[in-house]
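>>> Please find the sequence and the predicted model below.
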Amino acid sequence: MTAATVPIRRRIRPARVVNTVIALLVALAWVFPVYWMLNSSLLPNTVLTSTTPRFLPLGGSLDNFAAIFREGSFWPALGMSVAITLTTVVVCLLFAFLAALAISRFRFRGRTAFVLAVLFIQMLPAEGLFIAQYKLMGSLNLLNSVIGVSILYIAAVVPFTIWMLRGFVAGVPVDLEEAAMVDGLSRTQAFFRITFPLLAPGLVASGVYAFLQAWNEFTVALVILQAQESQTLPLWLRTFVQASATRETDWGQVMAASTLVAVPVIVFFLFVQGRLTSGLVAGSVKG
């Protein structure tokens, strides 16, 4: 047997094995609450309240989901959440994108003050603004409305989104646009054909942040949306926990409702995760 045909055995490093085991344990600890929620949503309340936990949904059913759909308030809450979230994401990305371009590409009077204002706004506690926000929305007749809550969400999400996009815009060299303009493109054409594809990952990442903030937000919605028919999904989920001591909370329905709230988030991530990397590759190739 010659030296060329001797199989090369890779030495397994103990440190790599340890790191792999730790990573698996961390992943298991992260996934287990999600699994427990799904498992509990398929079990009756009598099993969930027993002293013996059941780790597999043996004998489970979809009765908890059927009870939620029969109750009828899920679809209005879903529609409210979708409308508020989409409005927040679209408007927030538009304003944040233009602001990030302005502070990254241009020098103008008041630029430093604007950047500092965006930074200081992030330091304000949200709870300290509730009374002012409620009075403002009440004076504009925007309580219990999609527009009213969306305005507050946009105002809360835009500052941090500007900081996120500013880093992406600053990471794209201006020389790319100037080279395209030398080749005969206008400034607008150079931006949309060269720079904009490179910013697609930043827009997706910022959109994910805005989506999560609007979809999961609870406290502002609790203050502004007080009507029963204007609840978002986080507020709707609260109705499954009985406040009365004489009524027992049906934890099977709570877990089923939590699963329904989490499904759109999972679908959204599955939809955008490929575009987060493909946008970066496609943009660099086009450049």
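Yep, that arrived.
>>> contacts and neighbour counts: CA atoms only from here.
Will do.
>>> Excluding chain neighbours, give the residue nearest to the residue nearest to the spatial centre of the chain in space.
For the chain, the residue nearest the mean C-alpha position is Leu212 (2.3 Å; CA atoms, centre = their mean). Counting by CA to CA, 6 or more residues apart in numbering, Val265 is the residue found nearest to Leu212 once chain neighbours are left out, at 7.8 Å.
>>> With Phe160 instead?
Take Phe160 and drop its neighbours on the chain: the residue closest to it by CA to CA, 6+ apart is Gln122, 7.1 Å away.
>>> burial count for the one you found?
14 (other CA atoms under 10 Å).
>>> Likewise for Glu217?
Neighbours of Glu217 (other CA under 10 Å): 18.
>>> One more: Thr249?
Neighbours around Thr249, by other CA under 10 Å: 16.
>>> so who does it touch?
Thr249 makes contact with 240-242 under the criterion CA atoms under 8 Å, 6 or more residues apart in numbering.
>>> Buried among the residues you listed? Make that a ChimeraX selection.
ChimeraX command restricting the contacts of Thr249 to the buried ones, with burial defined by 16 or more other CA atoms under 10 Å:
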select :240
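>>> Included below, for side-by-side comparison, is a second structure:
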Amino acid sequence: MIAPGTAHQGVRLGRVSAEARAGYRISFRGRTGRLLADAAGLAVFALMAFPIYWMIATAFKPGRDILSLTPKWFPAPFTLQNFEDAIARPFFLDDVKNSVLIVGGTVLLSLALAFLAAVAVARFGFRGRTAFIILIIGVQMVPLNALIIPLYLMLDGVGQTDTLAGVIAVYLAVVLPFMIWTLRGFVANVPVELEEAAMIDGCTRVEAFMRVVFPLIGPGLVATAIFGFIQAWNEYIIAYVLLASPENQTLTVWLASFTTNHGPEWGPLMAAATLTGLPVVAFFLVLQRWLAGGLTAGAVKG
């Protein structure tokens, strides 16, 4: 005969053992899930990073290795001839200058206009405000290719095709909606009470905004500038359609000159693509912490 206390203790131990097994299963499933998620993330990263690696590796390979039927994963022997050929291509320096002028003008002008529009939308109530916000969102859904012909006809009518100013004007129309929407979130996140306190201390409304609010939305301005820079630097179809003269084209259009009637010149093309991508990578690496923090802050509040 089993004593009552012993039986109760056995039941309790059995219950604890069952709970421990259940906890172990949950912990095991959690670790397995994390491992699978990490593996999936690494696979996606490898899938996206491999083309970039192959482009850079090909840029340093001699021609015989590039066209070899047996792929070589590493550039051996190492050569800079492809970069020399790319830089020696006609209009390289002209197209670098054009890209810098177009992208710089687009980013600076779009930041100024988007900032003023974002302040108006976030701080002031006016008739048509809701319709304006809906328009900003809706414009971003229109495919860019559908606007190429109307944009060309408009610029041709005012004599601005094949000019840097015409391309900058089109780029402004492309990047402004996103920049206004993003900056609106940053401005809305700054409490109005800060401006009111500054105005009580003797500042005008403009002074209060510039001295109090403007420094607080600095990360948002940087994050928005990065997106405007990347979009304008990488754009191809607008520059290709609007800029006919080789001396007026951008680097993205210049890359097309490496595709001839005999096929692509793979070595110089990969070297040119690597050179074209370096400014974007450098710009992003320098300002990435503002990009991450700025997007998070701007998305918190509408």
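The structure has been received and is ready for your questions. If you're wondering where the values come from, they're calculated on a predicted model, not measured in any experiment.
>>> Quantify their similarity with the TM-score.
Between these two chains, after superposing, the TM-score reads 0.85 (TM-score structural alignment, normalised by the length of the first structure); 267 aligned residues with a CA RMSD of 2.2 Å.
>>> CSV for the contacts of Thr249 of the first structure, including distance to Phe271 of the first structure and secondary structure?
Listed next are these as CSV, based on distance: CA to CA, whole Å; DSSP: H, G, I helix; E, B strand; the rest coil:
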residue, distance to Phe271 of the first structure, secondary structure
Phe240, 30, coil
Val241, 32, coil
Gln242, 35, coil
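>>> Could you check which residue of the first structure pairs with Asp156 of the second structure?
Alignment note (TM-score structural alignment): Asp156 of the second structure maps to Gly138 of the first structure.
>>> Show the contacting residues for Glu207 of the second structure.
Glu207 of the second structure touches nothing, counting by CA under 8 Å, 6+ apart.
>>> Give the aligned equivalent of it in the first structure.
Aligned by TM-score structural alignment, Glu207 of the second structure pairs with Gln189 of the first structure.
>>> Pull out the buried positions in the helix or strand harbouring that match.
Per DSSP states H and E: Gln189 of the first structure is located in helix 187-190. Neighbour counts over helix 187-190 of the first structure (16+ other CA under 10 Å) mark Ala190 as buried.
>>> Report the mean deviation for it after fitting onto the second structure.
With mean CA distance after the TM-score superposition for the first structure, helix 187-190 of the first structure departs from the second structure by a mean of 2.5 Å once superposed.
>>> One more: stretch 85-96 of the first structure?
Mean for stretch 85-96 of the first structure is 0.6 Å (mean CA distance after the TM-score superposition for the first structure).
>>> start and end residues in the second structure for that stretch, please.
So stretch 85-96 of the first structure sits over residues 103-114 in the second structure, by TM-score structural alignment.
>>> from what I can see Pro62 of the second structure touches Gly267, true?
Yes. The pair Pro62 of the second structure and Gly267 qualifies as a contact (CA atoms under 8 Å) at a distance of 7.4 Å.
>>> Looking at those two, which has the bigger crowd around it?
Set Pro62 of the second structure next to Gly267 and count neighbours by other CA under 10 Å: Gly267 wins out with 29 against 18.
>>> corresponding residue for the more buried one in the first structure?
Counting by TM-score structural alignment, the partner of Gly267 of the second structure is Gly252.
>>> what sits against the counterpart of Leu198 of the first structure in the second structure?
Mapped onto the second structure by TM-score structural alignment, Leu198 of the first structure lines up with Leu216. With contact set as CA under 8 Å, 6+ apart, Leu216 of the second structure has these partners: Val190.
>>> Look up how far Gly5 of the second structure lies from Leu216 of the second structure.
Separation of Leu216 of the second structure from Gly5 of the second structure (CA to CA, to the nearest Å): 68 Å.
>>> same check, this time on Tyr53 of the second structure
From Tyr53 of the second structure to Gly5 of the second structure the distance is 70 Å (CA to CA).
>>> Check Gly220 of the second structure too.
Gly220 of the second structure is 68 Å from Gly5 of the second structure, by CA to CA.
>>> which stretches of the second structure form helices?
4-59, 63-66, 81-87, 92-123, 129-139, 148-157, 164-189, 192-200, 205-208, 214-216, 218-234, 237-242, 251-254, 266-298 (DSSP state H).
>>> most tightly surrounded among those helices?
Of all the helices of the second structure, helix 251-254 has the most neighbours on average by mean count of other CA atoms under 10 Å, namely a mean of 24.
>>> Find me the equivalent region of that one in the first structure.
Counting by TM-score structural alignment, helix 251-254 of the second structure corresponds to residues 233-236.
>>> so how far does the matching stretch sit from its counterpart in the second structure?
Using mean CA distance after the TM-score superposition for the first structure, the mean distance for stretch 233-236 of the first structure is 0.8 Å.
>>> residues in contact with Leu93 of the first structure?
So Leu93 of the first structure contacts 158, 161, 203, 206-207 (CA under 8 Å, 6+ apart).
>>> what residue of the second structure matches up with Ala155 of the first structure?
Aligned partner of Ala155 of the first structure by TM-score structural alignment: Ala173.
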